[in-house]
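# Make a model of this:
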Amino acid sequence: MRILLVEDDISLQHNLKVQLTKQGYSVDLASDGEEGLFQCVEYNYDAAIIDVGLPKLDGISLIKKVREKQITFPIIILTARDNWQDKVEGLDAGGDDYLTKPFQTEELVARLNALIRRASGKASPIIQNGVFSLNTSSFEVKKNQQTITLSGYEYKLFEYLMLHPGEIKSKTVLTEHLYDQDFDRDSNVIEVFIRRLRKKLDPDNTYRLIETLRGQGYRLSILTDPVTESYGE
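Predicted coordinates:
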């Protein structure tokens, strides 16, 4: 998942990027509201984390402008202001959730995961598609009762496809959601990861899990086989 972090505190910005990257996110950075607005318009994100007290364009105004442009990805507001009026103002501007500084990174990650799932119509951390399931909390992938081991980027790609089953996703879109803005977008790495996923998840092409649509991209098939496994408590 690719997210945008708009935060002018460079130390906090760095620490959050490190922690979010460890959780499998690709993180783009902006240090002021104007830069944040440019990136929101220019790139396709799964979510954004926006601080209220930004230079050049404050966080509330930034969120309003983003929503005026019909950009709908979920937004978490970071605020050092601990009063309900500021929180209400942020939510009314178009924010989806908020955290008051200081906060625990684990809580930020949990809220971020939940917002991205809900934006894709998924309420549970366990995403199921036929005999395949993926747990966004434990990063566990299963086929029937068998756990499938994926690399970090294989998991990120499969997670994105599982959140958008039946949708055609181009190589460009997949690359944008796996890597930050500095990645070489002409790379054929997506083709490599797709081949690896097919080999690990559906080696005999029994389920026709990932379709290639020539000139368009890839699509995760919507499967109907029931999944009866449990991840336990």
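
# from here on, contacts and neighbour counts on C-alpha atoms
Fine.

# what residues are up against Ile76?
Ala47, Ala48, Ile49, Ile50, Gly95, Asp96, Asp97, Tyr98, Leu99, Leu112 (C-alpha atoms under 8 Å, 6 or more residues apart in numbering).

# one more to line up against the first:
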Amino acid sequence: MRVDSTVTAALIHEPSDSSLLWDAVRVTVRLLQQTEALGSTIPWHDHRRAAKKRARAIEYIRCRPKRIKHYRELLKITRTTLSSLQQASEQLPLTAGSAGELWQAQLRHYRRSSSGSSPRPNGGSWPGDPVPAGEKLVSLFEPHADIIVKGSRDVDYGHKLNLTTGRSGLILDLVIEAGNPTDSERLLPMLERHIAFYGEPPRQAAADGGYASRENLSGAKARGIRDMAFTRSAASPPWLSI
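Prediction:
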């Protein structure tokens, strides 16, 4: 049996605060357009062109003072659009019926996705402020996506998977992880799942060097695995060859 991990990517664009704010304006305008068909009479203005222009400027301009200026303007546009949406939500006619309930459900979904009504999707007092990875929003449309970094490779946005395979390569078990746990944290739980599913431990097991630790080696032996092997690398500890 072999234990390995990989990442399945979410279908989202590269996230940034400015792109998320632009997404928020697009979604908000779409919801506002729907309220007109539901009988809302709240006046509002379509700021999509202005928001897109500033989001593009933030992406391509390298002068920090100019980027901050555009960012302030994008925040103002987003706040204004969200304010119009809030007014429309409060005054949506009760006669809207099931269509109105569906609209309210969409509104609740996007509010949860953006963690409420915060004008900055990823918190902090200003761009560049550190935000813990677990608290970052990477997409309004796929809010469940995690930030995954494996080693020194590129950052992925999606979900980390841990899986076990047999000698033929057939997948025996697969776990969609929450967040980005280290491989070494997941070896023993994956072995325990295998034993629970199949009623006995595998005679031999292998895993990448990222799963290697003295505790995992001892734990695998204690669970009845006769041969436990970890893939060596230049950074592997000397005891790994024992």
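
# Give me the TM-score for this pair.
TM-score for the superposed chains, counting by TM-score structural alignment, normalised by the length of the first structure: 0.23, backed by 86 aligned residues with a C-alpha RMSD of 5.6 Å.

# farthest-separated two in the contacts of Ile76 of the first structure?
Ala47 and Leu99 (14.8 Å; C-alpha to C-alpha).

# what about burial for the contacts of Ile76 of the first structure, which qualify?
Ala47, Ala48, Ile49, Ile50, Gly95, Asp97, Tyr98, Leu99, Leu112 (16 or more other C-alpha atoms under 10 Å).

# Next SSE downstream of the longest helix along the first structure?
Looking across the first structure with DSSP state H, the single longest helix is helix 105-119. Next helix or strand after helix 105-119 of the first structure toward the C-terminus (DSSP states H and E): strand 126-129.

# which helices and strands sit right next to that next one?
strand 132-135, helix 152-163 (3 or more C-alpha pairs under 8 Å, 6 or more residues apart in numbering; DSSP states H and E).

# isn't Leu37 of the first structure right up against Glu68?
No. Contact between Leu37 of the first structure and Glu68 fails when scored by C-alpha atoms under 8 Å: they sit 11.5 Å apart.

# Between those two, tell me which one has more neighbours.
Legend: neighbour count by other C-alpha atoms under 10 Å for Leu37 of the first structure and Glu68, higher for Leu37 (19 against 12).

# That one: what's it in contact with?
Taking C-alpha under 8 Å, 6+ apart, one finds Leu62, Lys65, Val66 in contact with Leu37 of the first structure.

# that's a helix at it, yeah?
Yes. Assessed by DSSP: H, G, I helix; E, B strand; the rest coil, Leu37 of the first structure belongs to a helix.

# if I look at it, how far off is Ala93 of the first structure?
14 Å (C-alpha to C-alpha, to the nearest Å).

# And Lys200 of the first structure, by the same measure?
For Lys200 of the first structure, the distance to Ala93 of the first structure - C-alpha to C-alpha - is 44 Å.

# Which one of those two is surrounded by more residues?
Between Lys200 of the first structure and Ala93, counted using other C-alpha under 10 Å, Ala93 has the larger neighbour count: 19 against 14.

# Leaving aside the residues adjacent along the chain, what's closest to that one?
Lys64 (5.2 Å; C-alpha to C-alpha, 6 or more residues apart in numbering).

# which SS state does that neighbour fall under?
helix.

# Please tell me how far it sits from Gly33 of the first structure.
11 Å.

# Those two: which is more packed in?
Neighbour totals were compared for Lys64 of the first structure and Gly33, and Gly33 leads with 26 against 15 (other C-alpha under 10 Å).

# quick one: that one and Val6 touch, right?
Yes. Taking C-alpha under 8 Å as the definition, Gly33 of the first structure is a contact partner of Val6 at 7.2 Å.

# Verify the stated contact: Val6 of the first structure with Gln39.
No. Under the criterion of C-alpha under 8 Å, Val6 of the first structure is not in contact with Gln39, lying 9.7 Å apart.
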